[in-house]
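Chemist: A predicted structure for the sequence below; I have some questions about it.
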Amino acid sequence: MGYLSSLLTFIFIFADVVFYMTKDEPLVPALFIFGDSIVDVGNNNYIYASVKANFFPYGRDFVTRTPTGRMSNGKLSVDYASEYAGFSSYQPAYLSLNTKGDNLLNGANFASSASGYHFSIAALYHAVPLMQQLELYKDCQKELVKIAGKTNATSIISGAAYILVAGAGDFAENYYIYHSGMASRPCHFNLENLDLYALGARKIGVTMLPPIGCIPIIITLYGSGNNKCVEEINDVALNFNKKLNFTTENLVKMLSGLNLVFFDLYQPLYELVTKPSNYGFFEARKGCCASGLVEVGFTCNRKSIGTCANASEYVFWDSLHPTQATNKFLIDRLIPAIISLVYN
C-alpha cells in the first residue's frame, strides 16, 4: 500500500509538472547555476582563462549554430533543465551582461570552465573559483533588489532553484597529480560550499560525480590500451558519492528549511557508456571532435581532422565533455530528482 501510494503521488506530481510546463509561468521564479565546464554557458569568454569554447566546432548544433562558450556541440544539461522548468530563455552567463537589469529576473549562470571545489584547480587555468562565483552571486542579489525591490527580490531568491555542478575536474586533476608523483590534493564537500544557504537559497541541487574512469581522455591516459572504463578511478568517484549521500541528512538537520537534492549522474552515464547501442548511440569510447581521445578546448578546433558529421551518435563531444544528445539523455533521467528539488 505504501509503494502504491508513493507511486500515485509521483504520478500526480509529474502530471502537475507537465501541466505547468505548458503554461507561461515557470516552476520556480529563477534558476541560478554554479560550477565548472559542464554548465558554463560562456563566462570564460569574458575573462583571461586558458579554457574556452568560443570557437567552432563548439556550438555547431546549438540553436543559434554559433559557438557560445558551451563545452559541447549544442545544449548543456542546464539548458534542458531551464526548458523543462518552463523558462522561455536560458539563464545568461553573468559576466556577459553589460546591462544586467531585467536579464536577471529568471536567474543567472556563474559557472566557469576549469573551476572546481578546490581553489587551486581554478587558479591553474585562470578560471572563476566557486567562492568567487558566490561573490558574483552576491552582486547579482544587489542588482535584483534594484530592479525588483527588496520584497520581490527576497521572494525570487528563496523560491529559486540553485544547481551546483563540480568535482569531476578536481578528481581528474588529483589523479593526474598522484600519478605524476606529486602530493594529491583532497577534494572536500563541506558547509563552505553551501554558503548559498546563508545567502537565502533553500532549493539546492548538487551533482554527484560521474564515472570519471569512463571519460575518453582518462581511458586514453590510464586505460592500458584496453578501451574499457578505468574502474579504479570509477571507484574513487563511487566512494566520494557515498560520502556525499551520507552528509545529506546531517546538512538538512543542521540547516532549517533546506531542501538539498543530489543528482546522480553516475549510474545513467555509466549505463550509457557501457551499453550505448541500447539507447540509440553508436560511439562511447571516443569523442566526436578530431580523434576524440585527447582533444579538448583549443585542441578541438575548426581545423581538427576527423570530426564526426553526426554528434548525436556520440556520447562525448570532445575527450571530456558530453554531446547535446547525452545532456538530454541525462536530464530526462534526472526528472524525478528535479521534481523533488522544485516541489519540496
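Modeler: That came through fine.

Chemist: when you work out contacts or count neighbours from here on, use the C-alpha atoms and nothing else.
Modeler: Fine.

Chemist: helices along the stretch 201-344 of the chain, start to end?
Modeler: 216-222, 231-254, 266-274, 324-333, 335-343 (DSSP state H, counting those that start in this stretch).

Chemist: now the third one: buried residues?
Modeler: What that stands for is helix 266-274. Within helix 266-274, the residues that count as buried by 16 or more other C-alpha atoms under 10 Å are 266, 268-270, 272-273.

Chemist: relative orientation of that helix and helix 324-333 in degrees?
Modeler: With axes from the mean of the first three to the mean of the last three C-alpha atoms, to 10 degrees defining the directions, helix 266-274 sits at 140 degrees from helix 324-333.

Chemist: so residue 102 versus residue 143, what's the distance?
Modeler: 9 Å (C-alpha to C-alpha, to the nearest Å).

Chemist: one more: residue 196?
Modeler: 17 Å.

Chemist: can you give me the strands for the chain?
Modeler: Remark: strands assigned in the chain by DSSP state E are 31-35, 107-109, 161-165, 203-207, 259-263.

Chemist: residue 329: which of the ones you listed is closest?
Modeler: Across these, residue 329 has its closest neighbour in strand 259-263 (13.6 Å, C-alpha to C-alpha).

Chemist: can you list contacts of that closest one?
Modeler: For strand 259-263, contacts defined as C-alpha atoms under 8 Å, 6 or more residues apart in numbering pick out 202-208, 245, 248, 252, 334, 337, 340-341, 344.

Chemist: please redo it, this time with the cut-off set to 6 Å
Modeler: 202-208, 341 (C-alpha atoms under 6 Å, 6 or more residues apart in numbering).

Chemist: so how far is it from its chain's centroid?
Modeler: What separates the centre of strand 259-263 from the centre of its chain is 14 Å, taken as C-alpha atoms, centre = their mean, to the nearest Å.

Chemist: do the same with stretch 130-148
Modeler: The answer for stretch 130-148 is 20 Å, by C-alpha atoms, centre = their mean.

Chemist: also stretch 329-344?
Modeler: That offset, for stretch 329-344, works out to 13 Å (C-alpha atoms, centre = their mean).

Chemist: neighbours of residue 11, just the number please.
Modeler: By other C-alpha atoms under 10 Å, 12 other residues sit near residue 11.

Chemist: correct me, but residue 70 touches residue 43?
Modeler: No - in this structure residue 70 lies outside contact range of residue 43 using C-alpha atoms under 6 Å: 9.3 Å.

Chemist: show me what contacts residue 23?
Modeler: Contacts of residue 23 (C-alpha under 6 Å, 6+ apart): none.

Chemist: second structure for comparison follows:
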Amino acid sequence: MGFLLSIYVGVVAIVMVASVARGDPLVPMLCVFGDSVVDVGNNNHLNTLIKSNFPPYGRDFVTHTPTGRFCNGKLATDFTAEYLGFDSYPPAYLSQDAKGKNLSIGANFASAGSGFYDRTAQAISLTQQLAYYKEYQNKVVSMVGKDSANTMFSGGIHLLSAGSSDFIQNYYINPMLQRTYTPDQFPGLKVVVFDIYQPLLDLITKPTDQGMKEE
C-alpha cells in the first residue's frame, strides 16, 4: 500500500526529509483526521466541554490567541504543513474559514475526544469525520472540476491520530471493562463487539473509495 497515510497513536512522531523554502508545496493538499492531538478548532463549534478556545491555550501560536488547538503553540500537523511548503494551515472543517480557496490546500476534520468507538465522547466520531471528508470532496470538485480534484486527493497526504481517547474515556473509567479485560485485550474487544475500527480499515484498505491513490 503506497498511498501516503500516517497514523498518529498517542505520541506523534514525524520524520521530514525535506522542507520547501520557496515554490509550490510538495503535495497538493493535506487532510487531517483524529483527536485532540491534531484538532485545530472543530470542537469550538460543538456542544461539548472538551474545548481549548481560552487562555493560556494559543499564547505562543502565530496569532497569540486561542484557536482551539490543545497546546500553547503549533501542532505537529502545523509544522508538517510548513515543511511541505504550504503558506497556511488546513482549516478546521466546521469553522468559518473552511470555504473558498482555503479549502484548496486541504481540511482538518479532527475533534478532541473522538475515537474509533463512535460513543467515546461528545465529539466528531471518526465515522462522521469520514462523512465530512466525502462532503468536502464534493465541494472541491465543484470548485476545480473532477479531474483536478482527483489529482489533488490522490496526491495529497492524509494524516490520522486516534485511539487514546477510546481507552481514556471508556476502558479506564469503566470498572466492569477493567475487571473483564486487560489493556491488551480491550482493543480486540472493540474490533469484535463494536467493529469500531472499520472506518480506519476502510481508509487503509479502500483508499480509492476515499479519493486516495493506491500504488
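Modeler: Great, that's in hand. All of these numbers come straight from a predicted model, not from anything done at the bench.

Chemist: got a TM-score for the pair?
Modeler: TM-score of the superposed chains, computed with TM-score structural alignment, normalised by the length of structure 2, equals 0.79; 184 aligned residues with a C-alpha RMSD of 2.0 Å.

Chemist: now the contacts of strand 259-263 of structure 1 in TSV, with distance to residue 11 of structure 1 and neighbour count?
Modeler: Supplementary listing: these in TSV, determined by distance: C-alpha to C-alpha, whole Å; neighbours: other C-alpha atoms under 10 Å:
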residue	distance to residue 11 of structure 1	neighbour count
202	24	24
203	21	26
204	23	22
205	21	22
206	24	18
207	24	20
208	25	23
341	16	21
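
Chemist: could those go into TSV alongside distance to residue 159 of structure 1?
Modeler: Below are the contacts of strand 259-263 of structure 1 laid out as TSV (distance: C-alpha to C-alpha, whole Å):
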residue	distance to residue 159 of structure 1
202	7
203	7
204	11
205	13
206	17
207	20
208	23
341	11
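
Chemist: residue 244 of structure 1 versus residue 111 of structure 1, what's the distance?
Modeler: To residue 244 of structure 1, residue 111 of structure 1 is 21 Å away according to C-alpha to C-alpha.

Chemist: higher neighbour count, those two?
Modeler: More crowded of residue 111 of structure 1 and residue 244, by other C-alpha under 10 Å: residue 111, with 32 against 18.

Chemist: coming back round to it: what's the closest of the helices of the stretch 201-344 of structure 1 to residue 58 of structure 1?
Modeler: Judging the helices of the stretch 201-344 of structure 1 by C-alpha to C-alpha, what sits closest to residue 58 of structure 1 is helix 324-333, at 10.9 Å.

Chemist: against structure 2, where does that closest one fall?
Modeler: On structure 2, no counterpart of helix 324-333 of structure 1 exists by TM-score structural alignment.

Chemist: so which elements touch that helix?
Modeler: Applying 3 or more C-alpha pairs under 6 Å, 6 or more residues apart in numbering; DSSP states H and E, one finds that helix 324-333 of structure 1 contacts no other helix or strand.

Chemist: what are the buried residues along it?
Modeler: 324-331, 333.

Chemist: from these, which is closest to residue 138 of structure 1?
Modeler: Closest to residue 138 of structure 1, out of all of the buried residues of helix 324-333 of structure 1 and judged by C-alpha to C-alpha, is residue 331, at 28.1 Å.

Chemist: what range in structure 1 matches the biggest helix by length in structure 2?
Modeler: If you go by DSSP state H, structure 2 has its longest helix at helix 126-144. Under TM-score structural alignment, helix 126-144 of structure 2 corresponds to residues 130-148 of structure 1.

Chemist: tell me which residue is most central in structure 2.
Modeler: In structure 2, the C-alpha nearest the mean C-alpha coordinate belongs to residue 33, at 1.6 Å (C-alpha atoms, centre = their mean).

Chemist: my guess is it meets residue 109, correct?
Modeler: Yes - the criterion here is C-alpha under 6 Å, and residue 33 of structure 2 meets it with residue 109 at 5.1 Å.

Chemist: and the contacts of strand 259-263 of structure 1, which two are the farthest apart?
Modeler: Among those, 202 and 208 lie farthest apart (C-alpha to C-alpha), at 18.8 Å.

Chemist: adding distance to residue 157 of structure 1, write the buried residues of helix 266-274 of structure 1 out as CSV.
Modeler: As requested, these are arranged in CSV below (distance: C-alpha to C-alpha, whole Å):
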residue, distance to residue 157 of structure 1
266, 30
268, 31
269, 31
270, 34
272, 35
273, 37
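
Chemist: which single one of those residues is nearest to residue 17 of structure 1?
Modeler: residue 268 (22.1 Å).

Chemist: what is the neighbour count of residue 145 of structure 2?
Modeler: By other C-alpha under 10 Å, 12 other residues sit near residue 145 of structure 2.

Chemist: from the centre of structure 2, point out the most distant residue.
Modeler: When distances are taken from the C-alpha mean of structure 2, residue 179 lies farthest, 32.2 Å away, according to C-alpha atoms, centre = their mean.

Chemist: not counting its own residues, what contacts the helix or strand where it lies?
Modeler: Secondary structure assignment for residue 179 of structure 2, by DSSP states H and E: helix 175-180. Contact partners of helix 175-180 of structure 2, identified using C-alpha under 6 Å, 6+ apart, comprise residue 171.

Chemist: how distant is it from the center of its chain?
Modeler: Chain-centre distance of helix 175-180 of structure 2: 30 Å, with C-alpha atoms, centre = their mean.

Chemist: please apply the same query to stretch 47-65 of structure 1.
Modeler: 16 Å.

Chemist: what of stretch 141-156 of structure 2?
Modeler: On the basis of C-alpha atoms, centre = their mean, stretch 141-156 of structure 2 sits 20 Å off its chain's mean C-alpha point.

Chemist: now swap in stretch 168-186 of structure 1 and tell me
Modeler: The chain centre lies 21 Å from the centre of stretch 168-186 of structure 1; the measure is C-alpha atoms, centre = their mean.

Chemist: before we move on, what about stretch 38-48 of structure 2?
Modeler: For stretch 38-48 of structure 2, the distance to the chain centre is 12 Å (C-alpha atoms, centre = their mean).
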